[in-house]
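Peer 1: Model the following, please.
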Amino acid sequence: MSIALRKHIEKITPLTDAEFDYVISLFTRKKMKKHQFLIQEDTEVLNDYWVWSGLLKAYHTDLEGKMHILQFAMEDWWISDYQALNNQTPATIAMDCIEDSELLVLSRDNKEKLCNELHKISNFFRQKSSAGYVALQQ
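Peer 2: Presented below is the predicted three-dimensional model:
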């Protein structure tokens, strides 16, 4: 799993072994079952997630109970409720697993720490955010 994350990051920026060892030390691993919620609306969002395996969906349910799917996250994708994560507000969307999934979890605090200490990682997340906005528009 860590080798896959390193390859993912190094598509954008190279890392020394020591830098990567530090990066990976700030992640935790999470296994999820099909239909299990990763995030539910109106809950606190503390983490960003990188999908190592599996498939997740992010969606909003309107007042009539209709589901509006906003994003699918498959292997090698990042997912979170970024509005809630960045603004430290309750989740406005829900996320659940379409199939059994394994994730690497990066807390908001550890992400901030990484970005402050390793400019390479700050650049990595900036580029991933930009690519995510483009993907949403398409």
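Peer 1: all contacts plus neighbour counts: C-alpha atoms, from now on.
Peer 2: Will do.
Peer 1: neighbours around Tyr82, how many?
Peer 2: 18 (other C-alpha atoms under 10 Å).
Peer 1: For the residue lying closest to Glu44 once chain neighbours are set aside, which three-state class applies?
Peer 2: Leaving out its chain neighbours, the residue that sits closest to Glu44 by C-alpha to C-alpha, 6 or more residues apart in numbering is Pro90, at 5.0 Å. In three-state terms, and counting by DSSP: H, G, I helix; E, B strand; the rest coil, Pro90 is coil.
Peer 1: In contact with Pro90, which residues?
Peer 2: By C-alpha atoms under 8 Å, 6 or more residues apart in numbering, the residues touching Pro90 are 41-45, 84.
Peer 1: at 6 Å instead, please
Peer 2: 42-44, 84 (C-alpha atoms under 6 Å, 6 or more residues apart in numbering).
Peer 1: What subset of those is buried?
Peer 2: 44, 84 (16 or more other C-alpha atoms under 10 Å).
Peer 1: Which of the contacts of Pro90 fall within strands?
Peer 2: Counting by DSSP state E, none of the members of those fall within strands.
Peer 1: list the buried ones in stretch 42-61?
Peer 2: Residues 44-60 are the ones in stretch 42-61 that count as buried (16+ other C-alpha under 10 Å).
Peer 1: Another for comparison:
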Amino acid sequence: MFDILRNHINKIVPLTDLEFEFIASLFTAKSYKKGQFLFQEGEDVSKHYFICKGLLKLVYNDSDAREHIVGFAMEDWWESDFEAFYTQKKTSMSLICLENTDVLFIGFENYINLVRTLPKIEHFFLEKAYFGFIAAQKRIISSLTSDTKERYHQLIERHPTLVQRVPKSQLAAYLGVSRETLSRITI
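Peer 2: Predicted structure coming up:
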């Protein structure tokens, strides 16, 4: 799993063996089963997860207990409740495995130590944040300006493998439509 992390980081910032040895010492590997939570609403979120294998969904449940899928995360992606992680507050969301999943995670204290010790890693996380912010803006603009069919086709275009791995009911929840509406579009 650590080779996957090193290759991932090296795409943005090159690392020496010594630098990566330090980085790896701050991460922990963990496996989760399908249906397991990495964290649940109301908990402290002190970990930032790198997905080596598997698929997760980040969800928010409203006051009517309706599930809203904030996002999916698969191999080579980072996930957390970033607001809760960075502010060290309780999460309003849950992170759930849709498949058996292997992750590497870094705790908040180790994260702070890492970015202070290796400025190039701070640059790495900044680059990842930029791309995440751009993706979030595209999703917001799409939800404001596109109909369901267009949003579904944009999803397929951006993440073709996701559509094969996620049940239609989950894709519908992510797009903010009913399962029936999505079925009519995909027929």
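Peer 1: State the distance from Ser92 of structure 2 to Ala65 of structure 2.
Peer 2: 13 Å (C-alpha to C-alpha, to the nearest Å).
Peer 1: Among the buried residues of stretch 42-61 of structure 1, which are located in strands?
Peer 2: Short answer: those in strands (DSSP E) are 47-60.
Peer 1: and of these, the nearest to Phe72 of structure 1?
Peer 2: Closest approach between those and Phe72 of structure 1, by C-alpha to C-alpha: Lys57, at 4.4 Å.
Peer 1: what residue of structure 1 is the furthest out?
Peer 2: What lies farthest from the middle of structure 1 is Glu64; by C-alpha atoms, centre = their mean that is 28.5 Å.
Peer 1: and the contacts of Pro90 of structure 1 as a markdown table, adding distance to Trp78 of structure 1?
Peer 2: Shown next, in a markdown table, are the contacts of Pro90 of structure 1 (distance: C-alpha to C-alpha, whole Å):
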| residue | distance to Trp78 of structure 1 |
| --- | --- |
| Asp42 | 21 |
| Thr43 | 19 |
| Glu44 | 18 |
| Ala84 | 15 |
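Peer 1: can you tell me which of the contacts of Pro90 of structure 1 are in helices?
Peer 2: Ala84 (DSSP state H).
Peer 1: Neighbour count: Ser92 and Ala65 of structure 2, which is higher?
Peer 2: Neighbour tally, Ser92 of structure 2 and Ala65, criterion other C-alpha under 10 Å: the higher count belongs to Ser92, 17 against 8.
Peer 1: Please name the nearest non-neighbouring residue to that one.
Peer 2: In space, Ser92 of structure 2 is closest to Glu41, 4.8 Å off (C-alpha to C-alpha, 6+ apart).
Peer 1: what sits against that neighbour?
Peer 2: 91-94.
Peer 1: for structure 1, which helix is longest?
Peer 2: helix 119-137.
Peer 1: Give me the mean distance between that one and structure 2.
Peer 2: Following the fit onto structure 2, the mean deviation recorded for helix 119-137 of structure 1 is 0.8 Å by mean C-alpha distance after the TM-score superposition for structure 1.
Peer 1: what's that helix in contact with?
Peer 2: Cys115.
Peer 1: these two touch, right, Glu99 of structure 1 and Gln36?
Peer 2: No: applying C-alpha atoms under 6 Å, one finds Glu99 of structure 1 not in contact with Gln36, separated by 8.9 Å.
Peer 1: Can I get the contacts of Glu41 of structure 2 in TSV including distance to Phe133 of structure 2?
Peer 2: Formatted as TSV, the contacts of Glu41 of structure 2 follow (distance: C-alpha to C-alpha, whole Å):
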residue	distance to Phe133 of structure 2
Thr91	19
Ser92	19
Met93	18
Ser94	20
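Peer 1: among those, who's most crowded?
Peer 2: Met93 (24 neighbours).
Peer 1: Any figure for the gap between it and Glu109 of structure 2?
Peer 2: Note on Met93 of structure 2: its distance to Glu109 of structure 2, by C-alpha to C-alpha, is 21 Å.
Peer 1: Contact partners for Gly71 of structure 2?
Peer 2: When contacts are counted by C-alpha under 6 Å, 6+ apart, Gly71 of structure 2 touches 57-58.
Peer 1: hang on, it in a helix?
Peer 2: No: under three-state DSSP, Gly71 of structure 2 sits outside any helix and is assigned strand.
Peer 1: What is the aligned counterpart of it in structure 1?
Peer 2: Under the alignment (TM-score structural alignment), Gly71 of structure 2 maps onto Gln71 of structure 1.
Peer 1: Would you mind measuring from Lys77 of structure 1 to Gly54 of structure 1?
Peer 2: Quick fix: residue 77 of structure 1 is Trp, not Lys. As judged by C-alpha to C-alpha, Trp77 of structure 1 and Gly54 of structure 1 stand 10 Å apart.
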